[in-house]
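Trainee: build me a model from this:
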Amino acid sequence: MFSADSEEEIRKITRLAKNPEIFLRIGAPSKAAAFNLSEKFGMTEKYSRYILNKSKKERWNIVGISFHIGSQNKDIKAWRKAIHNAINLIYYAKDQGIEVTKLNLGGGIPAKYTADVKPLSFYIKRLTSEVKAIRKLLPNLNLFLEPGRAMVANTMTLYASIIDIKPYKRPPLLILDTSVFAGVIEALEHFEYPLLGNGNGDSLLKTFYKVGGYSCDGYDIIRQRVLLPRNIKIGDILKLEQAGAYTSVFERFQMKPFPKIYNVK
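Mentor: Predicted coordinates:
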C-alpha cells in the first residue's frame, strides 16, 4: 500500500510497483497540533476529486483515503472534521464508480509532555466513538490508526549533564552534553520536552534558566525558559522526560545519506 498526494507521485508508484494499492492523502490542518503536517502534505478537496476522476482513465488502483491531523494534536474536533471530509470523498468516489475500501486516520494522538494534555484514554475513548460512527455509515470500510508518538514517548528518559553555565545571560544559560543536532531535534521547531533536575541536592529555591546544546550553532536551544533548582552546578544531571519519540531515531530516521561531494576542475 502506498500513500500519495500528487499526480506525479501516483505515476511514480504505478511505474515502479507491481499492482500497487494507492491511498489518496488529503489535507487535515489543525491549529491544535504542534506540527501542522498539512502545510506540506495532503490534497485539497478539489484536487482529490480531480485525481479520482482521472484514476478511471489511467486505471490507477485507488483503494483508500488517508490523512494525518498533525503531530501532537490536542483537539478531538480536528479528527471529526477530517473524518467528515474523508467520508464525503469516499461517497464522491462511489458516485464515480470507484470503491474505496480503506480509511487511514493517521497519527497525531498527543503524548503527555505538559499538564494541559489530556490522558491517552481520553483520546482513545473519543476516537473509538468516531470509529463506531464510521462503521454505522460504512460497515465494510477497513480502518487504520497510527498512534506513534503517544505509544513510544514515555518509553525513554534522556539524561544529560550540565557542561557549562553562563550566569551573565538573562535568564542564565545552561549548556548540556546533548544537542538539537544529536537527537533533540524537535526543539528546532520550538517543541519543548519536560526538563527536570535529577535530585542532585536540589534546592527548594528555584529560578528560570535557558537550556542549550553543546554545538556552536545559535539555534541549538533545547528550552527557552524552564524552572530548575537555583543551586544547580556543572556536572549535575538533567532529565528530559517523554523522550521516546523522534530523538535517538533521528540518527537513521530519513535513511538517506548526505549528498556526495565532487571536486570540479
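Trainee: CA only for contacts and neighbour counts going forward, please
Mentor: Fine.
Trainee: distance between the ends of stretch 52-63?
Mentor: End-to-end span of stretch 52-63 (CA to CA, to the nearest Å): 11 Å.
Trainee: check which residues of the host helix or strand of residue 79 are buried.
Mentor: Using DSSP states H and E, residue 79 maps to helix 76-95. By neighbour count on 16 or more other CA atoms under 10 Å, the buried set for helix 76-95 is 76, 78-79, 82-83, 86-87, 89-90, 92-93.
Trainee: ok, of these, which one's closest to residue 208?
Mentor: Using CA to CA, residue 76 is the member of the buried residues of helix 76-95 that lies nearest residue 208, at 33.1 Å.
Trainee: wait, isn't the closest one in contact with residue 126?
Mentor: Yes. In this structure, residue 76 is within contact of residue 126 by CA atoms under 8 Å, at 7.5 Å.
Trainee: which stretches of the stretch 1-150 of the chain form strands?
Mentor: For the stretch 1-150 of the chain, applying DSSP state E, counting those that start in this stretch gives strands covering 2-4, 22-25, 33-35, 62-66, 71-73, 102-104, 142-144.
Trainee: packing partners for the first one?
Mentor: Contacts defined by 3 or more CA pairs under 8 Å, 6 or more residues apart in numbering; DSSP states H and E place strand 2-4 against strand 22-25.
Trainee: by contact count, what packs against the strand it packs on?
Mentor: Counting by 3+ CA pairs under 8 Å, 6+ apart, strand 22-25 packs on strand 2-4, strand 62-66.
Trainee: also this sequence, please, to line up against the first:
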Amino acid sequence: MPHFFRLIYGPLILWVLVKVTEQVLNREYDIAFNGKNILHLFTAGFAIVWYRQFLLGSDYASYRLMIKKGFTGKQFTLKRFGRAVIRITVITLALLVPAMIISIGIMLYYSSQGVIFTEDIIQQLATKTTFIVMLLFSPIMVRLSLYTAGFALGRTSLGFRQVWTQTRGYTATLWWMTIRGFLPLTIYSYILTWFLHRIMQEMAVHYILSTVLIESLTAFLTFMMLAIVVAANAEAFRILIGTRDGDTPHRDDSGPARE
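Mentor: Predicted structure coming up:
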C-alpha cells in the first residue's frame, strides 16, 4: 500500500485540478471544457508505472523515469516518439473503423424502420456499438493489456504476435480475470459517488468543494481498480509470457539480476 499511495498522489491531485478547472470554466465563464482525455493520460500513466512497480519493484517505477528515459533505457527521440504515435493510431483505428461501420449499419436499419433519431436513441446506439465491438474484438482487447505489460518492462522485441501465440486458448480466462477485477469496485464506486452527489445537493455545498470531495473519491477508487487489474494482468504476463532473468529483481523467483 505505501507504494500505491506514492504513485497515486500526483495523478490524483492533477485529476481533481482538471475537474475543478472544468467546473469553474463551465459555471463562471460559460466555456465548455471536457477534461476526459486528460484524465485518460493520468490513468494510462499510472497503469504503466504500476506494472513496473509490480514486476520490477519501486526502484524501477517512477513517473520521472517514464518521462525522462521511457522504459527501454534509451533517450527520447522524435523517431521513437513518432513510432509510438503511429502504433497508438493504428490500434485506435483498428477499433474505431469497425465501430463506425457497425454504427452506420445500425443507423441505416433504424432509418429503414422509420425511427426518428433523438439524443437518447443516439446514446443507445453508441452503447450497443461499443458492446458489439468489445465482444467481437475481445480476443484482441484482453491481450492488449499483456502487450502493455511488455511495453512497461521495456520489451522492445516483444511483438503482439508473440503475445497472441503464447496466450492462445486463454481468452475466456483473461476476460474473467479482468471482469473480476473491475466489476465489484466499479459497482461500489458508482453507488458511493452517486450517494455523495445526492448528499452534496441536499446540503447545498459550494460546487468547488463538492467537486473536490467527489472527484477525490472517484479518482482514488479508479486508481485502486486499475491497481488490482494491472496486478492481475502482470501476474498473467509472468505466467503466460514469462519474465527474463532480472525482470523481477524484488521477487524470490526472479532469477539472477542482469547487467
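Trainee: TM-score of the superposition?
Mentor: Between these two chains, after superposing, the TM-score reads 0.21 (TM-score structural alignment, normalised by the length of the second structure); 86 aligned residues with a CA RMSD of 5.8 Å.
Trainee: thinking again about what came up before, most tightly surrounded among the helices and strands packed on strand 22-25 of the first structure?
Mentor: strand 62-66 (a mean of 24; mean count of other CA atoms under 10 Å).
Trainee: and that one with helix 76-95, angle?
Mentor: On the basis of axes from the mean of the first three to the mean of the last three CA atoms, to 10 degrees, strand 62-66 of the first structure is oriented at 160 degrees to helix 76-95.
Trainee: what helices or strands is strand 62-66 of the first structure leaning on?
Mentor: Using 3+ CA pairs under 8 Å, 6+ apart, the elements in contact with strand 62-66 of the first structure are strand 22-25, helix 76-95, strand 102-104.
Trainee: could I get the helices and strands packed on strand 22-25 of the first structure in a markdown table, plus columns for distance to residue 34 of the first structure?
Mentor: Converted to a markdown table, these look like this (distance: least, CA to CA, whole Å):
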| stretch | distance to residue 34 of the first structure |
| --- | --- |
| strand 2-4 | 22 |
| strand 62-66 | 20 |
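Trainee: just the helices in the stretch 51-200 of the first structure please.
Mentor: 76-95, 120-137, 148-152 (DSSP state H, counting those that start in this stretch).
Trainee: tabulate the ones you listed (a markdown table), appending distance to residue 240 of the first structure.
Mentor: A markdown table is the format used below for the helices of the stretch 51-200 of the first structure (distance: least, CA to CA, whole Å):
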| stretch | distance to residue 240 of the first structure |
| --- | --- |
| helix 76-95 | 27 |
| helix 120-137 | 20 |
| helix 148-152 | 14 |
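Trainee: need the buried residues of helix 76-95 of the first structure in a markdown table with distance to residue 144 of the first structure, can you?
Mentor: Output for the buried residues of helix 76-95 of the first structure, formatted as a markdown table (distance: CA to CA, whole Å):
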| residue | distance to residue 144 of the first structure |
| --- | --- |
| 76 | 17 |
| 78 | 17 |
| 79 | 13 |
| 82 | 14 |
| 83 | 12 |
| 86 | 13 |
| 87 | 14 |
| 89 | 17 |
| 90 | 15 |
| 92 | 21 |
| 93 | 19 |
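Trainee: which pair in the residues you listed spans the largest distance?
Mentor: 76 and 93, at 26.1 Å, using CA to CA across the buried residues of helix 76-95 of the first structure.
Trainee: helix or strand right after the strand or helix carrying residue 151 of the second structure?
Mentor: Following DSSP H and E, one finds residue 151 of the second structure within helix 138-152. Next in sequence after helix 138-152 of the second structure, counting helices and strands by DSSP H and E, comes helix 160-166.
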